[in-house]
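**Student:** any chance you could fold what I've pasted below:
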Amino acid sequence: MFCNQCEQTAKGTGCTKIGVCGKSEDVASLQDLLTYAVQGLSLVAVEGRKVGVVDNAVDRFAAEAIFACLTNVDFDPARFQDWINTTVKLRDELKTKVKAAGGNVDIAEAPATYAPAATLEGLEEQGLKLDFINNLDSNEDLRSLKQIAVYGIRGLAAYADHAAILGQEDESVFTYIHEAMAELSRQGQSLEAHVALALKCGEVNLKAMELLDAGNTGTYGHPVPTKVPLGQKTGKAILVTGHDLRDLELLLKQTEGKGINIYTHGEMLPCHGYPELKKYEHFYGHYGTAWQNQAKEFPQFPGAILFTTNCIQKPADSYKANVFTTGLVGWPDVAHIGDDKDFTPVIERALALEGYTEDTDKDSVLVGFGRNTVLGVADKVIDAVKAKAIRHFFLVGGCDGAKPGRNYYTEFVEQVPEDCMILTLACGKFRFFDKKLGDIGGIPRLLDVGQCNDAYSAIQIAVALAGAFECDVNDLPLSMILSWYEQKACVILLTLLSLGIKDIRLGPSLPAFITPNVLDVLVQNFEIKPIAATAAEDLKTILG
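**Tutor:** Model prediction:
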């Protein structure tokens, strides 16, 4: 195997035997093969659009299949066998429709005619022989840019899928996904063409995040400032991690009146700020952090654990019976909740377990500072900036991970001067989310904007402030200090770059798939830079 798609990758170059994330060589090869198969489906979909053949079921499936190949989603080989076979079946059915409409189905690129092996073992062997990443392009710089696009598309597909679940779709998003996947199956394009393809991914992702924002706020209301307990409450318990608001809502409905308290973990923390979710009295608090302590925390949780849309690490046998997955998430030998979203097995397991036997107070944190809330006090913020009560804004967020070096983000926030404000989002905030930083003029200095996809909210806040000060976003007293782990972080970075935002600090290490020449392009055009050795060094550079 060869996989270098995440920040944790072995030796900072690539995993070759087993993924640091726990992904086996077989699963890695199946993910590569599924990506290859979707390229074939996309090649046909592109030809279909030329003659008016557009199949929403194909579009939705393609997004889901691409999403399934994110670093930390699906680790079940049997599920990948189904994905691959369905992809080829849909491709061939679409060919028939395109041909009937007078379109071209004599496509030269190999993915368009790929035939899957009959057995799981055969598919795994096909995936290994494919050596997908190394064969993307013979030119290492073009291969690097293709990887950026592939990983960006995976993040885009994830947000498009999240949005579609809540009824928000835009055909232009699916069109780009197909066109980009098809383009990545070809060789011989210029460096400039691949840079443009990657930046287009970021541009389209802004639309996808807008759709998801509309789905979330249209269904559950705009987040409002909410105090979330970090302690525990006597009673049975279910812990929900991942990103999916709809799964959380359905679980809350199905657990009403059953004496079960619902806790969030990781990126589900911001859900406490949504009016239509917080109305459930048994939606109680937040448990644990994110990556760095979860191997210790999860086995100690005295209830059932539900993973939605993203996994973290494979559960140990000692508590595997308490773990359930839903959506695209899957592990071998772990119970999966199907599309009917009947959470009865989760509920029954929670009722059978001890739960919490006493109340514990571990303080609380504030969430709910999306764009509506922040822009609602924009006049106070602007006045504070003009009065020099607020000197600078820092957006400190992104993905968290277990690799050493992420204490930088904790130290950075701790060292930010008291006349500066910090916006944060995504699971990177769990390095510092419980810090008591006080306020400026009644506005908390640490504002939790939400999940990773709520980068849309952060962008809208920045654009609104730039408009108020009649300047460009790059001229605001605003610095972005971002951590990254996997493909959602990649596509958000591409979105920021597509908007022309410069001087972003990225860490804790730069992506292994970016070559020196490609990094030079990013530095020259966008002034991207790695975080410094210490937080103090970056703060001194930024603030002078």
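
**Student:** C-alpha from now on. contacts and neighbour counts both.
**Tutor:** Will do.

**Student:** could you find the closest non-adjacent residue to the residue nearest the centre of the chain?
**Tutor:** Nearest residue to the geometric centre of the chain (C-alpha atoms, centre = their mean): Lys488, 3.6 Å. What sits nearest to Lys488 in space, not counting adjacent residues and going by C-alpha to C-alpha, 6 or more residues apart in numbering, is Gly155, at 4.1 Å.

**Student:** ok, longest helix in this structure?
**Tutor:** helix 191-220 (DSSP state H).

**Student:** can you give the distance from that one to the centre of its chain?
**Tutor:** 12 Å (C-alpha atoms, centre = their mean, to the nearest Å).

**Student:** now the other sequence, so there's something to compare against:
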Amino acid sequence: MNMFCYQCEQTAKGSGCTAHGVCGKGPEVASLQDLTVHALKEISRYAHAARQLGVTDDETNVFTIKACFSTLTNVNFDAVDFQRLLQKATEIRQKIGNLYEDACRKQGKQPEDLNLHIDWWKSVNDLNALVDLGESVTIENRLKEYGDDVTGLQELIVYGLKGLSAYADHAQILGQQDDAVYAFVHEAFDYVSREPQDVEQLTAMALKTGAINLRAMELLDAGNTKTYGNPEPTQCRVTPVKGKAIVVSGHDLKDLHELLKQTEGKGINVYTHGEMLPCNAYPELKKFDHLVGNYGGAWQDQRKEFDEFPGAILMTTNCLQKPKDSYKDRIFTSGLVGWPDVQHIDDYDFTPVIEAALAQPGFTEDAPEKRIPIGFAHNTVMSVAENVVDLVKAGKIKHFFLIGGCDGAKPGRNYYTEFAEKVPDDCVILTLACGKYRFNKMEFGDIEGIPRILDCGQCNDAYSAIQIAVALSKAFDCGVNDLPLSMILSWYEQKAVAILLTLLHLGIKDMKLGPSLPAFVGPNVLNVLVEQFGLAPVATVEDDLAECLS
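**Tutor:** A predicted model of the protein is given here:
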């Protein structure tokens, strides 16, 4: 059985995984994910049409973003989970279809036939049949029909929707929603389900995806900060403490909070991992004494790090790799994450995780203490913006570099370590997402009390970096592109795609992207991005640094 997937940076040979996903995704799951996206296009046709008649449905809205998020890289690898998802999609399709047709009748209109004419819903109880249907809606079919540019732009929109849906899902879990986000997701899926438009129109829709992603990140920022407080500068421990242990990876703050409440007083130390590192800076999380710090580094090192971790492991949202047998009995998933034969936690009942932690030896002694600075989200940086502006005007801060994004295992990412090392001492580094693990344990010092490395947080905290840039541009009475600011971005999966689209929507120019360019962006589309925005692949550290400082 073949597959075709080119949605992540580490795709095989830089062009597409055709036998088995580099991420660990097999062709069966790849096919089911393709079919899930197809189902979402059909559901969105009805939802978009119904919304034009004044009818919306909360269940359809939330299901759409959850199902879309489930197809993002490193979230769910379980074929049975996708069968259940498609079974639920069948119910949603029927519900929103009925709502649309009822609205048409009430308004004296003739309902359109909005089906995509592959009766996937008739096969939801037959897993093999679903896999076969998924093979009929593969990206390869559209590549043959429409070519690289049009298909690539369609997929650019879809991958932006996947990243947007991740942020919207996190936000709605924390009570933050905006119907405009749901409306656009349905509009965009409806758009890519139809005969494709030209490159210019498709590019405009991709940039609109970036605009709505900015709103989704704003919602998530509000959800995180209203629930857990604004992150504050914190010296976070990154070496182990003696005692029983649980490590939490992924992105979900609520999962961590609920776990902290349930482990209080049980003699278990809780560690963050990967993108959860910034959680140690939120006041309502750091007040738990048994949240003792961060363990390990970025997601791609988890198989080694989890193998060595003497406790239980909880994976929230994405960034899961195939678990080793050595720790498969003590790793757990929650939310939308799934792996075959790994126990899943429902309804925030972390009893099995706690029991597994108590059954493990834990760390037998304290490691030598080491701490790193975190917690420099937009609220913190804006509070010292006047000092920063004064230092720039005095010539003591010459330039700002945003060096961050996704990390990964593919060769070439040492570029980001070397770049950070070679940034001059009179420059400040902003960083976010797991790309910061390439250099965040190095010593960079400060410039008159302003740390030379400012960790803005998770990947969604690109919102913070944007707010910081906007605040500085107002302080200097200039456009963001006129600031002494360079963006050196790394990408891996679809949240990074959504963030890039947001930055392009905002008109940010001359960004550098690496370590390689997306396989779904063909040369003609790349030329458009280069001409309009000056987007360029990373080159050598010396050349890129010289260009930024020129």
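
**Student:** any idea what the TM-score is?
**Tutor:** After superposition, the two chains reach a TM-score (TM-score structural alignment, normalised by the length of structure 1) of 0.98; 542 aligned residues with a C-alpha RMSD of 1.2 Å.

**Student:** which SSE is the equivalent of the residue nearest to Lys488 of structure 1 over in structure 2 in?
**Tutor:** Residue correspondence to structure 2 (TM-score structural alignment): Gly155 of structure 1 is matched to Gly163. Using DSSP states H and E, the element containing Gly163 of structure 2 is helix 139-173.

**Student:** for that helix, buried residues please.
**Tutor:** Under the neighbour-count criterion of 16 or more other C-alpha atoms under 10 Å, helix 139-173 of structure 2 has 139-140, 148-172 buried.

**Student:** just stretch 194-206 of structure 2 next, same as before
**Tutor:** Those would be Val199, Leu202, Thr203, Met205, Ala206, for stretch 194-206 of structure 2 by 16+ other C-alpha under 10 Å.

**Student:** would TSV of those with distance to Ile468 of structure 2 be doable?
**Tutor:** Listed next are the buried residues of stretch 194-206 of structure 2 as TSV, based on distance: C-alpha to C-alpha, whole Å:
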residue	distance to Ile468 of structure 2
Val199	33
Leu202	30
Thr203	27
Met205	26
Ala206	24
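
**Student:** give the other helices and strands that the helix holding Gly163 of structure 2 contacts.
**Tutor:** When contacts are defined as 3 or more C-alpha pairs under 8 Å, 6 or more residues apart in numbering; DSSP states H and E, helix 139-173 of structure 2 packs onto helix 58-70, helix 179-192, helix 199-228, helix 494-505, helix 523-533.

**Student:** just name the most buried of the ones you listed.
**Tutor:** helix 494-505 (a mean of 25; mean count of other C-alpha atoms under 10 Å).

**Student:** so where in structure 1 does the next helix or strand after that one end up aligned?
**Tutor:** Next helix or strand after helix 494-505 of structure 2 toward the C-terminus (DSSP H and E): strand 512-514. Strand 512-514 of structure 2 corresponds to residues 505-507 in structure 1, going by TM-score structural alignment.

**Student:** now check structure 1 for the residue matching Glu284 of structure 2.
**Tutor:** Glu284 of structure 2 maps onto Glu276 in structure 1, by TM-score structural alignment.

**Student:** got it, and Cys427 of structure 2?
**Tutor:** Match for Cys427 of structure 2 (TM-score structural alignment): Cys420.

**Student:** how deep is the residue lying closest to its match once chain neighbours are set aside tucked in, by neighbour count?
**Tutor:** Nearest residue to Cys420 of structure 1, sequence neighbours excluded (C-alpha to C-alpha, 6+ apart): His392, at 4.9 Å. Using other C-alpha atoms under 10 Å, His392 of structure 1 has 20 neighbouring residues.

**Student:** again with the one 5 residues further on
**Tutor:** Number of residues near Gly397 of structure 1 (other C-alpha under 10 Å) recorded here: 29.
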